[in-house]
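K.L.:
Next comes the sequence, and after it the predicted model I'd like to discuss.
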Amino acid sequence: MDQLKLKLQEYYQRYQQMDQRVKPGKEEPGFEDVLDMENDILSQFGLPTSRRFVQILHDFVHHGHVSDQLLDFVSKKLRSAARKYLLAPVMSDIDLLESAREQKRSPYDVLPELGYPAQEYALFLIGELYYRRNMAAADILDELKKMQHFDSWNDLMLLSKIHNHSTHELYAKLKKEELRFVDDFIQYTRRQDPERLVNKRATPTEEGYTPNYKTITKVQVEDIIFDEQTTPSLFGKIKSGRGYTRITISLEFSELNQILMSSDELGVEISNHIKKRLGNPSAEKPTVVDIRAEFGDVLKLDNCYLEVYKPQHREGTKWVEDKDNFYFVDKILTKKEFEKRTKDAEVKRKIEECLELIGGSYVYYQRLRRLGITDEEAKLRAGLQDELLFKLSYFLNKVKE
């Protein structure tokens, strides 16, 4: 059996394994391997991974069993498609786009022939901006080239999930790359999926309660779960006394990215993995990232401090905290920011203690005056002989009244 037949047979087996659905929340096993094999097989014939050529392989794997006759048939079909494709007149990219629009070809077909991935932003550029809004082909191609050059596909997909995206660092990065249609794309995706913003959690102020904030660190994150409709959640544990307590933390995509970027190499790996998952429209939802299984260890959040709070619900006229160990993130602090905040709080506490003492000195001064001690002597005994200090003590005492 020649190499091509062996590859086709292996592809058939891999596809069948992938097609065995797994439980919700897990990605189909071997999905990326199957895509790589499709690319490998088609490239042997000089064919791009356009939908029309990939369909030949998909038709093949939907046969009940593999035989030599079937393998020969698929090989001939691929050779025939390759002859037709490779012997067709050479077209410029602009001509190819114009022809595709006239023939109403799917962007999924066109993009691989142009040498670009069938990624959401690329599909938007051709399907929406070029086909529907009649943007110039040269502008579309220029944007595709920039995206490919900077490899910003996954960055843009992550940015599109972030509320108030224009204030995020990724937005500034993409703008520096002179990408023209980022805002159009994000507005378009949100119009297509209005629930994404509707499902953004309400703040305590909007709900009407005052949360009890606490600061946590050294969380050991075991799983990250997210989908298109809800914000990400971290599942893990935190030190509590001599043992550990299970904890769930809900946060925005921008906050998740901030945490991961502060978590050394493992955090960066996980961030890139999540971007890849977000860019894979065929991945099952919700998406579960089992960190230990995927990366060999849990993610330890040692370099940041999370200011969190428990959601509350009404019981009659009172707001009551939920009992579960479930928290929302309000703020993320770096170690340096946390130490500065702690130091500032300590300084503030000491200043308040000093002011308390100064204010109390005026009470002592008044008591001495009532005992008939002269004004000058009373100020001296109360430690208020300095006129400015005396005035400060007086006003601090007045504030208390």
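P.N.:
Done, it's in.

K.L.:
Every contact and neighbour count from this point should use C-alpha atoms.
P.N.:
OK.

K.L.:
middle-most residue in the chain, spatially?
P.N.:
The C-alpha lying nearest the average C-alpha coordinate of the chain belongs to Phe253 (C-alpha atoms, centre = their mean; 3.4 Å).

K.L.:
Okay, helices next: where are they in the stretch 151-300 of the chain?
P.N.:
Applying DSSP state H, counting those that start in this stretch to the stretch 151-300 of the chain gives helices spanning 153-159, 169-176, 182-192, 195-198, 204-207, 253-261, 264-278, 291-295.

K.L.:
this is the other structure I want to compare:
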Amino acid sequence: MDKLKLKLQEYYQRCQRQETRSKTSREQAGGASVLDMENDILLQFGLPASKRFVQILHDFVSQREVNDHLLDYVSKKLRTAARKYLLAPVISDLEQLDQAKEQKKTPYDLLPELGYPVNDYSVFLIGELLYRRNIVAVDVLEELKKVQYADVWDDILLLGKIVNYNTHELYHRMKDHELRFIDDYAQQSLKQQNAKAAGKKALPASEGYTPNLRMVSKLQVEDILFDEQQMPSIIGKLKSGSRYIRVTMVMEFSQLNQVLQSSAELGVEIGAFIKKKLSGAQKDKPIAIDVRAEFGQVLQLDDCHLEVYKPQHQSRGKWVETKDNLYFVDKILSRKEYDKKSKEAEIRGKIEECLELIGGSYGYYQRMRKLGITDEEAKLRAGLQDELLFKLSTFLHKLRD
């Protein structure tokens, strides 16, 4: 038996032993060595330890028993993957990021292939900033390079756990490396921790600002991103004037389900697809769904309206909205609910117009009186001959003053 087969067999046995232990025991009794073995095996083929290649090994150890036939099969599969990977056209890191964004490639595949470690901050840069907030790829790549060069990955992860992070000495050391996104990461990390502790997401009221709510509809959903740790988001196009803009809508899982249930057969089909993904072997990993690629068309949200707001942050003592086309969904209305709300708003507007006119009539009445016109005649000219209407006009006029 050659060295590779021996290595694969040892890896299989090590994983099987770990399966019989508790999670804590696995971490203490060789979890790191298994990762090292995965890296070593893949390195022999010139492959990075990205999710898609590690999955070959995970599929291997999921088999009930190991034999020469299985070892030959896995070796052949790794060689085929390596041949395809190594013979692929060489492209720059920036091009890889742009392609990954278009293809919604998981950060767990992308980062190792770029030569960067997979941790909370690197995943945040790809999954949150590049995919969700549409930060340009060149800025994300520059940040990755700076962190890698300074070798401060662990320091940034620690910073994300400190409540008053921006007053900590570690924060100023990170700023010396001219890192742009550590504030975004630390703030999101702390919000997630607080929301998790409270059992709910952080709301504008708890943050201290009043959101500027707006209603959107006719959203063309192109991608859906979600995992078990973060709120799901949908990415698509929204008409703004004569052009379409790319937006990201972050929402609760229950809201995502509501959106899908209101979107006819395609929405129901996507919902079933998501449930299948969440119950699969990789349910603990972030999942990206390219709606057009999976279902042949984008999802058109025609029968629901989203009441959304942009998150805000403090700048020079004032709350300001983010510049990115990132929105949080506050409420979802069906077409019937939206029509009812619109009608109520229209009626409320007309009532306010009427009250404005009635209040203004009292001012006209006063001018008539100053010109020496009798009280009765002034009320008649102002349309306030009804005593109740006259009293209402008086009070409304006082409110205006």
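P.N.:
Done, it's in. A quick note: this is a predicted structure, and the numbers were derived from the prediction, not measured.

K.L.:
Please verify my assumption that the residue nearest to the centre of the first structure contacts Pro232.
P.N.:
Yes: using C-alpha atoms under 8 Å, Phe253 of the first structure is in contact with Pro232, at 6.5 Å.

K.L.:
For Leu396 of the second structure, list the residues it contacts.
P.N.:
Leu355, Glu356, Ile358, Gly359 (C-alpha atoms under 8 Å, 6 or more residues apart in numbering).

K.L.:
Looking at the alignment, what corresponds to the residue nearest to the centre of the first structure in the second structure?
P.N.:
Correspondence of Phe253 of the first structure to the second structure, assessed by TM-score structural alignment: Phe253.

K.L.:
My read is that its match contacts Gln230, right?
P.N.:
No: Phe253 of the second structure is beyond contact range of Gln230, at 9.6 Å (criterion: C-alpha under 8 Å).

K.L.:
TSV for the helices of the stretch 151-300 of the first structure, including distance to Lys5 of the first structure?
P.N.:
Formatted as TSV, these follow (distance: least, C-alpha to C-alpha, whole Å):
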stretch	distance to Lys5 of the first structure
helix 153-159	34
helix 169-176	44
helix 182-192	42
helix 195-198	46
helix 204-207	62
helix 253-261	44
helix 264-278	31
helix 291-295	32
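
K.L.:
of the ones you listed, which approaches His58 of the first structure most closely?
P.N.:
helix 264-278 (22.5 Å; C-alpha to C-alpha).

K.L.:
Quick check: that closest one compared with the second structure, mean distance?
P.N.:
After superposition onto the second structure, the mean distance of helix 264-278 of the first structure to its aligned counterpart is 0.6 Å, using mean C-alpha distance after the TM-score superposition for the first structure.

K.L.:
between that helix and helix 253-261, how big is the angle?
P.N.:
Angle of helix 264-278 of the first structure versus helix 253-261, following axes from the mean of the first three to the mean of the last three C-alpha atoms, to 10 degrees, is 140 degrees.

K.L.:
now what about helix 264-278 of the first structure, what contacts it?
P.N.:
The contact list for helix 264-278 of the first structure (C-alpha under 8 Å, 6+ apart) reads 154-155, 157-158, 257, 259-261, 283, 287, 289, 291, 295, 299.

K.L.:
Quick check: which element contains Thr6 of the second structure?
P.N.:
Heads up, residue 6 of the second structure is Leu, not Thr. Element membership of Leu6 of the second structure [criterion: DSSP states H and E] is helix 3-19.

K.L.:
Tell me the buried residues in the next helix or strand after that helix?
P.N.:
Counting by DSSP H and E, the element after helix 3-19 of the second structure in chain order, helix or strand, is helix 23-28. Using 16 or more other C-alpha atoms under 10 Å as the test for burial, helix 23-28 of the second structure gives Arg26.

K.L.:
so helix 23-28 of the second structure corresponds to what in the first structure?
P.N.:
Taking TM-score structural alignment, helix 23-28 of the second structure hits no residues over in the first structure.

K.L.:
hang on, His305 of the second structure packs against Glu337?
P.N.:
No: counting by C-alpha under 8 Å, His305 of the second structure stays clear of Glu337, with 9.0 Å between them.

K.L.:
If you count surrounding residues, which of those two has more?
P.N.:
Between His305 of the second structure and Glu337, His305 has the larger neighbour count (other C-alpha atoms under 10 Å), namely 22 against 13.

K.L.:
Just to be sure, the more buried one is in a helix?
P.N.:
No: applying DSSP: H, G, I helix; E, B strand; the rest coil, one finds His305 of the second structure to be strand, outside a helix.

K.L.:
how far away is it from Val216 of the second structure?
P.N.:
6 Å (C-alpha to C-alpha, to the nearest Å).
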